[in-house]
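> have a look at this prediction, sequence included:
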Amino acid sequence: MTTDSIEQLLVEGVQELYYTEQQQVDALDALAEETGIQAVSHAFASHREETEAQVQRLEQVFEAMGEEPEAREDIVVTAMLDEHDKFAGANDGEVLDRYNMGMGQKTEHYEIAAYGNLVSLAEKTGHDEAAELLVETLREEQDALEELTEASEQFDEQQIASD
């Protein structure tokens, strides 16, 4: 990928997050269904609804930047989804539950880093409205990570207590 300006780097980053969030809508549905832990399943399901709103917010970001919404594949996200599909096809039960929690946390960390970077780029290029919208989603991703981390810790405590 050759990018010749900070502005283009911002646009391509938003395109990749647009792809990421669209992919997450379907992935979160699957994670909520295949996870046997109520708190974690609920965290995935509620974040799915939030993710749908984030897709719409990214469309507002495009509009604020004077760009048409366009998804650009993020190969990291594609690889994580492929990795999950392979693992879920070969595992179930507690192992899959723990894997899904870890994958959810990994995804949230990735999105937090991406949104944080784009906020900085939007501010640097004078796209203040876009930056505000991106900050809103960044905060939601941070909250989702916290909720998932708490649910994972509760799961671990329950597993230790039952052993």
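Happy to help now that I have it. Just so we're clear, the structure is a prediction, and the values are computed from it rather than from any experiment. Numbers count the residues shown, from 1 in each chain.
> going by C-alpha atoms from here, please, whenever you check contacts or count neighbours.
OK.
> would you map the helices across this protein?
6-34, 38-65, 75-90, 93-124, 128-162 (DSSP state H).
> buried residues in the third one?
By neighbour count, and taking 16 or more other CA atoms under 10 Å as the criterion, the buried residues in helix 75-90 are V77, L81, H84, A88.
> so who does the second one touch?
Okay, so that is L81. Contacts for L81 (CA atoms under 8 Å, 6 or more residues apart in numbering) come out as A27.
> one step back: quick check: the farthest pair among the buried residues of helix 75-90?
V77 and A88 (16.3 Å; CA to CA).
> picking that back up, so which of the buried residues of helix 75-90 is the closest to T51?
V77 (14.8 Å).
> give me the nearest residue to that closest one, chain neighbours excluded.
T20 (6.4 Å; CA to CA, 6 or more residues apart in numbering).
> can you put the buried residues of helix 75-90 in a markdown table and add distance to G66?
What follows is the buried residues of helix 75-90, written out as a markdown table (distance: CA to CA, whole Å):
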| residue | distance to G66 |
| --- | --- |
| V77 | 26 |
| L81 | 31 |
| H84 | 35 |
| A88 | 40 |
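> what is the nearest of the residues you listed to T149?
H84 (18.6 Å).
> what residues are up against the closest one?
So H84 contacts N100, M103 (CA under 8 Å, 6+ apart).
> could you measure the nearest residue to A32 once chain neighbours are set aside against E7, distance?
Nearest residue to A32, sequence neighbours excluded (CA to CA, 6+ apart): S41, at 4.3 Å. S41 sits 38 Å away from E7, going by CA to CA, to the nearest Å.
> neighbour count: these two, which is higher?
The neighbour comparison of S41 against E7 (other CA atoms under 10 Å) goes to S41, with 24 against 17.
> give the contact list for that one.
S41 touches L31, A32, E33, T35, counting by CA under 8 Å, 6+ apart.
> alongside the first one, take a look at this:
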Amino acid sequence: MGTIMKTFTTAKSPKRQEKILHWRNEFEEQLHQMYWCELQLAQALPKLAKLATSYELTSAILAHLAVTENQIIRLIHVFDAIGERAVGQRCPELETMMTAHPDFEAIDSGYERDREIIASAQELMQFEVAAYGKLHLLAVNLNEDLAAEFLALAIKEEKNAFARLTEIKLSSIYFDAAS
């Protein structure tokens, strides 16, 4: 018996079943979008790491690339658990953010470029925390325990990466700028 049937058998009223079906559709759509987002980020992060000037920033970006690759694998497991194919679906919000960031190559290397890279990366991470948070809530409401566990881990990872970039921004880069 699939997850959808498990969810529906616990629902008592047709109105509740309708709400659960809406949540299920929203969950699956956003899961496909998040998968697409992570695939796009996995392609963008190595390029961003090459443009970074600070060793600490380059290391943090490459470390986040490894986290992103693990998140992709976990999303594939979530798709398997809910009986869906892991296929990405364009995410308009992420596309807008990625096209809106400055042309990093046009910015002189050093403090200014690293500052812009950090600002753009943190904006993307805030988006990911919000998107994973919504997915997590839907997974909990749908009794998708494995998905909820994996999505909670992704939220924690994104928050940790954001904090790491904040540390870099407040330490080495600003120290270098003051020198």
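Everything's here; your move. Predicted, not measured: the structure shown is a model, and the values here were computed from it.
> and M103 of structure 1, how many neighbours?
Neighbour tally, M103 of structure 1, other CA under 10 Å: 17.
> now which residue in structure 1 aligns to A154 of structure 2?
Using TM-score structural alignment, the equivalent of A154 of structure 2 in structure 1 is T137.
> contacts only, for that match.
By CA under 8 Å, 6+ apart, the neighbours of T137 of structure 1 are Q54, Y115.
> these two touch, right, W23 of structure 2 and L138?
Yes: counting by CA atoms under 8 Å, W23 of structure 2 touches L138, with 6.4 Å between them.
> the two - which one has more neighbours?
A direct count of neighbours by other CA under 10 Å for W23 of structure 2 and L138 places L138 higher, at 21 against 18.
> apart from its chain neighbours, what residue comes closest to the aligned residue in structure 1 for the more buried one?
In structure 1, L138 of structure 2 lines up with L121, judged by TM-score structural alignment. Nearest residue to L121 of structure 1 in three dimensions, chain neighbours excluded: L10, at 6.0 Å (CA to CA, 6+ apart).
> cool, Y19 of structure 1 as well?
A71 is the one closest to Y19 of structure 1 (CA to CA, 6+ apart), at 4.7 Å.
> and the gap between E70 of structure 1 and G104 of structure 1?
Separation of E70 of structure 1 from G104 of structure 1 (CA to CA): 25 Å.
> what about those two, which has more around it?
Applying other CA under 10 Å to E70 of structure 1 and G104 shows that G104 carries more neighbours, namely 22 against 16.
> now the more buried one: how far from S152 of structure 1?
Taking CA to CA, one finds G104 of structure 1 at 10 Å from S152 of structure 1.
> with V76 of structure 1 instead?
Taking CA to CA, one finds V76 of structure 1 at 23 Å from S152 of structure 1.
> surely E129 of structure 1 touches E63?
No: with contacts counted by CA under 8 Å, E129 of structure 1 stays clear of E63, the gap being 9.8 Å.
> thinking again about what came up before, got the contact list for the match of L138 of structure 2?
I6, E7, L10.
> same deal with I112 of structure 1?
Per CA under 8 Å, 6+ apart, neighbours of I112 of structure 1: L138, E141, Q142.
> leaving out chain neighbours, which residue sits closest to the spatially most central residue of structure 2?
Centroid-nearest residue in structure 2: E128, 3.6 Å away (criterion: CA atoms, centre = their mean). Excluding its sequence neighbours, the residue lying closest to E128 of structure 2 (CA to CA, 6+ apart) is E158, at 7.0 Å.
> E84 of structure 2 versus that neighbour, what's the distance?
25 Å.
> more neighbours, these two?
E158 (23 against 14).
> give the aligned equivalent of the residue nearest to Y19 of structure 1 in structure 2.
Counting by TM-score structural alignment, the partner of A71 of structure 1 is G88.
> gap between its match and L138 of structure 2?
From G88 of structure 2 to L138 of structure 2 the distance is 19 Å (CA to CA).
> residues touching N91 of structure 1, list them.
Here N91 of structure 1 is in contact with no residues (criterion: CA under 8 Å, 6+ apart).
> now it: how far from E70 of structure 1?
Taken as CA to CA, the span from N91 of structure 1 to E70 of structure 1 is 35 Å.
> please apply the same query to G116 of structure 1.
In terms of CA to CA, G116 of structure 1 sits 20 Å off from E70 of structure 1.
> circling back: okay, the contacts of L121 of structure 1 in CSV with distance to R48 of structure 1 next?
Formatted as CSV, the contacts of L121 of structure 1 follow (distance: CA to CA, whole Å):
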residue, distance to R48 of structure 1
I6, 31
E7, 30
L10, 25
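> where's the residue nearest to T125 of structure 1 when sequence neighbours are not counted relative to A43 of structure 1, distance?
With sequence-adjacent residues excluded and distances taken as CA to CA, 6+ apart, T125 of structure 1 is closest to E7, at 6.4 Å. Counting by CA to CA, the separation of E7 of structure 1 from A43 of structure 1 is 35 Å.
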